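Trainee: need a structure here:
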Amino acid sequence: MAPYFETVKSFTDVPVTDAGVDTITFLEAAQGVVNLFDLLGSAAFAAVQNDLKSNIAKVRARYDAVPDQSGTLELLVENEKGEKKRTATEGLLWLLRGLAFTCKALQIAQANKSTELSTAFSESYSATLKKYHNFVVKGVFAVAMKACPYRAAFFDKLAADPAGGPPVPQEKLDEELDKWLAALDSIATRLQTFYDSNDYGKGF
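Mentor: Modelled structure (predicted):
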């Protein structure tokens, strides 16, 4: 088995055209974020993982039900707008929020190599998800932040080859992670703008 970023679909491989963001490859790449939390090694992040999984499933269910109207995420949302329960639209919105939280945390960690993950995730939470959460959920996330592993241990896991091969050099890992994060950031920003400009997030 290869090191982490060779085992998951990269956001750099998600087709983005004038028509929109390809639905299936985006969901495959989003699953890579779910798996990333396994490397953090804390049960405290189970709530984050479950939320991401649930929202991926909602979008996938919509695609499976009407694939001809769901080839891109934008098309999927547009074709659901007249329905009473916009389950996939809400699911995608919360998925984007969770992805933005993860992306920003790792960008903060990448920008300053001395920043521990607990600090990076706490700063990201304040900037992304916190405003959408009630008191109880904020408490759950506060626990999760404190349970973050040391950054060195996490990055060692990202670089490691579970089959026992040599780890990825730090320079190569940074290069792959930065590309992955830049692509995720670009897609998440594009879709959030799409939601905001069309009021698709209203009520959620």
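Trainee: Going by C-alpha atoms from here, please, whenever you check contacts or count neighbours.
Mentor: Noted.
Trainee: element containing the residue nearest the centre of the chain?
Mentor: Residue closest to the mean C-alpha point of the chain, counted by CA atoms, centre = their mean, is L99 at 2.6 Å. With elements taken from DSSP states H and E, the one containing L99 is helix 87-111.
Trainee: can you state the direction angle for the helix or strand that that helix is followed by and helix 87-111?
Mentor: Next in sequence after helix 87-111, counting helices and strands by DSSP H and E, comes helix 117-127. Interaxial angle, helix 117-127 versus helix 87-111 (axes from the mean of the first three to the mean of the last three CA atoms, to 10 degrees): 130 degrees.
Trainee: For the biggest helix by length in the chain, name the packing helices and strands.
Mentor: Ranked by residue count under DSSP state H, the longest helix found in the chain is helix 170-198. If you count contacts as 3 or more CA pairs under 8 Å, 6 or more residues apart in numbering; DSSP states H and E, helix 170-198 packs onto helix 87-111, helix 151-159.
Trainee: residues in contact with the first one?
Mentor: Counting contacts by CA atoms under 8 Å, 6 or more residues apart in numbering, the residues outside helix 87-111 that touch it are 30, 33, 48, 51-52, 54-56, 58-59, 61-62, 76-77, 80, 115-117, 120-125, 128-129, 174, 178, 181, 184-185, 188, 191-192, 200-201, 204.
Trainee: Could you give the separation of it from the chain centroid?
Mentor: Relative to the centre of its chain, helix 87-111 is centred 5 Å away, using CA atoms, centre = their mean, to the nearest Å.
Trainee: Next, the second sequence, to be compared with the first:
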Amino acid sequence: MAPYLDSVTSFADVPITDAGVDTLAFLSASEGLVGLFDLLGSTAFGVVQSDLKGNIAKVRARYDETPTLSNTLERLVENEKGEKKRKATEGLMWLLRGLQFTCKALQNAQANASEELDKAFTKSYEVTLKPFHNFLVKGVFSVAMKACPYRADFFGKLKADPAGGPPASDDHLNEGLNRWLAALDGIVTRLQTFYKAGGHDKGF
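Mentor: As a prediction, the model looks like this:
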């Protein structure tokens, strides 16, 4: 087996056309991101994983119902617009926020090699999810931030081969992770701009 990031769909490999972001490839890459929290190794992040999985499921359910109208995320949202309950639109909105939280945290960690993960994730939370959370949820996330593993342990797991083979080099990991994060950042920015321009984030 390969190190974790080599074994899941990269956001860098998600097709983007004039019609939008490919729905199934995006969901596959998002599921790969959810697995990162297993590497963090703390049950405190269970609420984050559960939220991400639940929102992925809402988008996938809509795709399964109307696949020809949902081949891109933009088409999926547009075609749900006239309905009373826009479950997939709301689910994708929250999924994007959760992905942005994780992306910014890891970008913080990549930008500052001496920064521990609890600080990287806390700084990300302040500017991504916190403005949308109530007092109780903020408390849950505060506990999760404090439960982050040591930086060296997490990156060691990212480099490791689960089958027992040699670990990936630092250069290989950094190249793959930076490419993965840059693509994720671009997709999130694109879709959040789409939401605001179309008023798709209203009514929730």
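Trainee: For the helix holding L99 of structure 1, buried residues please.
Mentor: By neighbour count on 16 or more other CA atoms under 10 Å, the buried set for helix 87-111 of structure 1 is 87-110.
Trainee: mean distance, it to its aligned residues in structure 2?
Mentor: Compared with structure 2 after fitting, helix 87-111 of structure 1 deviates on average by 0.2 Å (mean CA distance after the TM-score superposition for structure 1).
Trainee: coming back round to it: taking their axis directions, the longest helix of structure 1 and helix 151-159 sit at what angle?
Mentor: Using the same axes, to 10 degrees: helix 170-198 of structure 1 against helix 151-159 is 90 degrees.
Trainee: what's the average distance of helix 170-198 of structure 1 to structure 2?
Mentor: For helix 170-198 of structure 1, the mean deviation from structure 2 after alignment is 0.3 Å (mean CA distance after the TM-score superposition for structure 1).
Trainee: In that helix, which residues are buried?
Mentor: Buried residues in helix 170-198 of structure 1, counted by 16+ other CA under 10 Å: 173, 176-178, 180-185, 187-188, 191-192, 194-195.
Trainee: okay but L76 of structure 2 is in contact with S70, surely?
Mentor: Yes: counting by CA atoms under 8 Å, L76 of structure 2 does reach S70; the two are 4.1 Å apart.
Trainee: tell me, what's touching these two both at once?
Mentor: Common neighbours of L76 of structure 2 and S70 are listed as 62-63 (criterion: CA under 8 Å, 6+ apart).
Trainee: K138 of structure 1 and K131 of structure 1, how far apart?
Mentor: 9 Å (CA to CA, to the nearest Å).
Trainee: K81 of structure 1 now?
Mentor: K81 of structure 1 sits 25 Å away from K131 of structure 1, going by CA to CA.
Trainee: for L106 of structure 1, same thing?
Mentor: 20 Å.
Trainee: cool, W94 of structure 1 as well?
Mentor: W94 of structure 1 is 13 Å from K131 of structure 1, by CA to CA.
Trainee: One more: E80 of structure 1?
Mentor: 26 Å.
Trainee: got it, and V59 of structure 1?
Mentor: For V59 of structure 1, the distance to K131 of structure 1 - CA to CA - is 23 Å.
Trainee: Could you count how many residues lie near E74 of structure 2?
Mentor: Neighbour count of E74 of structure 2, defined by other CA atoms under 10 Å: 19.
Trainee: should've said R62 of structure 1
Mentor: R62 of structure 1 has 19 neighbours, counted by other CA under 10 Å.
Trainee: these two touch, right, it and S70?
Mentor: Yes: if you go by CA under 8 Å, R62 of structure 1 and S70 touch, sitting 7.5 Å apart.
Trainee: Look at E80 and K131 of structure 1 and report which has more neighbours.
Mentor: Using other CA under 10 Å, the more surrounded residue of E80 of structure 1 and K131 is E80, with 18 against 10.
Trainee: OK, contacts around that one?
Mentor: Counting by CA under 8 Å, 6+ apart, E80 of structure 1 touches 86, 88-89.
Trainee: now do E123 of structure 1
Mentor: Contact analysis of E123 of structure 1 by CA under 8 Å, 6+ apart lists A105.
Trainee: Return the distance of it relative to K104 of structure 1.
Mentor: 9 Å.
Trainee: Please apply the same query to D64 of structure 1.
Mentor: As judged by CA to CA, D64 of structure 1 and K104 of structure 1 stand 31 Å apart.
Trainee: And E90 of structure 1, by the same measure?
Mentor: Taking CA to CA, one finds E90 of structure 1 at 21 Å from K104 of structure 1.
Trainee: Same question for G82 of structure 1.
Mentor: 33 Å.
Trainee: Surely C148 of structure 1 touches L40?
Mentor: Yes: under the criterion of CA under 8 Å, C148 of structure 1 makes contact with L40 at 6.5 Å.
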